[in-house]
Every structure is written in C-alpha cells, then in structure tokens.
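Visitor: below is the structure, and that's it, no one-letter string:
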C-alpha cells in the first residue's frame, strides 16, 4: 500500500505505549494495535486528529505517501 503509517515510530520515539495512545484517542487497544502495525484499510479523521493531538504533531508526521513503481 502506498500509504505508510508511522505510529509505531512515534510511540517508540516518545516512549509511549499503545495503551496510553488508545486511551487518549478513545479507541480500543486492539484497534490502535492494528493502526500501529499498519494493518488497516481506513483511518477515521477523528482518530487521526486524536493521534496528532496526543503526539502534538501534524498528519504528515503520522502518514506518508510512497508512490509505487510503474514497472
């Protein structure tokens, strides 16, 4: 998938747990764990807003678009 999530990196850099982030955002730890591993097909804007608020960052710090090769 050309969209890469950097939640795992942000958690590691800021020494936070999935539980802390999930509680702050208001979603289950299981769902946050799926987001952390990138095992999702969609992300609610309200969840992205909560993640950005928790980390005090911009959406571009959480998401990255990587173009796929045309070959």
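Guide: Everything's here; your move. On a predicted model such as this, the values are computed, not experimentally measured, just so you know.

Visitor: all contacts plus neighbour counts: C-alpha atoms, from now on.
Guide: Will do.

Visitor: and the strands in the chain, which stretches?
Guide: In the chain, the strands defined using DSSP state E lie at 3-5, 63-65.

Visitor: can you put those strands in TSV and add distance to residue 26 and mean neighbour count?
Guide: Converted to TSV, those look like this (distance: least, Cα to Cα, whole Å; neighbours: other Cα atoms under 10 Å):
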stretch	distance to residue 26	mean neighbour count
strand 3-5	19	16
strand 63-65	20	13
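
Visitor: what would those strands look like in JSON lines with distance to residue 14?
Guide: Below are the strands of the chain laid out as JSON lines (distance: least, Cα to Cα, whole Å):
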{"stretch": "strand 3-5", "distance to residue 14": "16"}
{"stretch": "strand 63-65", "distance to residue 14": "17"}
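
Visitor: okay, pairing it with this:
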C-alpha cells in the first residue's frame, strides 16, 4: 500500500495513548485501529481534521505517500 499512516509516531511524540486519541476524536478504538494499521480504504476530512486537532499536527505529519516501487523489498 503506497499510503503510510504515521499515527503511532505522532502518538509517541505527544505522549498520548490510542484510547485518549479515540476519545478526543470521537471514533471507536476499532476504527482507529483500522486507520492506524493502514487497513482503511478512506478517511473523512472531518475525521482527519479531528485527529490533527487532537495531535496538534498537520495532515502531512500523519499521511505519507510512497510510490509502489519504493515500497517493494521493504
């Protein structure tokens, strides 16, 4: 998958638990887990905005694009 989700990195930087983020954003732990593990097919802008607000970051701090040929061999 060419999209890399860096929620774990931002959680560590902010010293915040997944549970706390889930509560602040208003999404279930299950949905947050799907998102942070790269299994989600889409994310609503309102959810992305809430995550960025809770983590005090920009969307680019969470989402990273890698071309398919860059990820092969990883």
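Guide: Noted; the coordinates are in hand. Note that the structure is a prediction, hence the values are computed from the model and not measured.

Visitor: separation between the closest residue to residue 23 of structure 1 other than its chain neighbours and residue 53 of structure 1?
Guide: In space, and not counting its chain neighbours, residue 23 of structure 1 is closest to residue 29: 7.7 Å by Cα to Cα, 6 or more residues apart in numbering. Separation of residue 29 of structure 1 from residue 53 of structure 1 (Cα to Cα, to the nearest Å) stands at 17 Å.

Visitor: next: residue 60 of structure 1.
Guide: On the measure of Cα to Cα, residue 60 of structure 1 and residue 53 of structure 1 end up 13 Å apart.

Visitor: the two: which is more packed in?
Guide: Here residue 60 of structure 1 and residue 53 are set side by side on neighbour count (other Cα atoms under 10 Å), and the busier one is residue 53, at 14 against 11.

Visitor: what sits against the more buried one?
Guide: Contact partners of residue 53 of structure 1, counting by Cα atoms under 8 Å, 6 or more residues apart in numbering, are absent.

Visitor: ok, now how distant is it from residue 59 of structure 1?
Guide: 10 Å.

Visitor: with structure 2 superposed, average distance for the helix ranked longest in structure 1?
Guide: Ranked by residue count under DSSP state H, the longest helix found in structure 1 is helix 45-55. Mean deviation of helix 45-55 of structure 1 relative to structure 2 after superposition (mean Cα distance after the TM-score superposition for structure 1): 0.6 Å.
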